[in-house]
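Colleague: Sequence isn't available, so here's the structure alone:
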């Protein structure tokens, strides 16, 4: 019974929606001046990855 409670506690804490790494990834996206979305628009480029299976997209700037 003790093993069951221990495993339940571990699974419960791992299944939290806001994991520790998610905030870090979103801050990194903001440093790139991007935004976390499910899919980039046609005039945006993928610059990083965000949490929750999202992509960090930034407006595409052509070379000058």
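Modeller: All right, it came through fine. Values in this document were obtained by computation on a predicted structure and should not be read as measured data.

Colleague: use CA for all of it now, contacts and neighbours both
Modeller: OK.

Colleague: where exactly do the strands run in the protein?
Modeller: 35-37, 44-49, 55-59 (DSSP state E).

Colleague: Deepest-packed of those, please.
Modeller: strand 55-59 (a mean of 22; mean count of other CA atoms under 10 Å).

Colleague: Please name every helix or strand in contact with that strand.
Modeller: Strand 55-59 makes packing contacts with strand 35-37, strand 44-49 when contacts are defined by 3 or more CA pairs under 8 Å, 6 or more residues apart in numbering; DSSP states H and E.

Colleague: Second structure for comparison follows:
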């Protein structure tokens, strides 16, 4: 029984660390954590609490040679 309580306590402390890991990953990708991505955004990762990490899509530059 003591082993179960110890494991439960360890897991309880690891959950916030795991959640902050996802947020930091999103910030490194220069994204933001939101409920849903906009039309001009792309889902690149997941954040904590079922949020999505969205990054704004960059428009393609047209070649000047083709004009």
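Modeller: Okay, I see it. In this text, all values refer to a predicted model and were calculated from it rather than measured experimentally.

Colleague: coming back round to it: can you list the helices and strands packed on strand 55-59 of the first structure in JSON lines and add distance to residue 25 of the first structure?
Modeller: Output for those, formatted as JSON lines (distance: least, CA to CA, whole Å):
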{"stretch": "strand 35-37", "distance to residue 25 of the first structure": "9"}
{"stretch": "strand 44-49", "distance to residue 25 of the first structure": "7"}
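
Colleague: Between those, which one is closest to residue 63 of the first structure.
Modeller: Between residue 63 of the first structure and these, the tightest spacing by CA to CA is seen for strand 44-49, at 13.7 Å.

Colleague: Tell me which residues are up against the closest one.
Modeller: Outside strand 44-49 of the first structure, the residues that touch it by CA atoms under 8 Å, 6 or more residues apart in numbering are 25, 28-29, 32, 34, 36, 40, 55-60.

Colleague: Where does that strand end up in the second structure?
Modeller: Using TM-score structural alignment, strand 44-49 of the first structure corresponds to residues 41-46 of the second structure.
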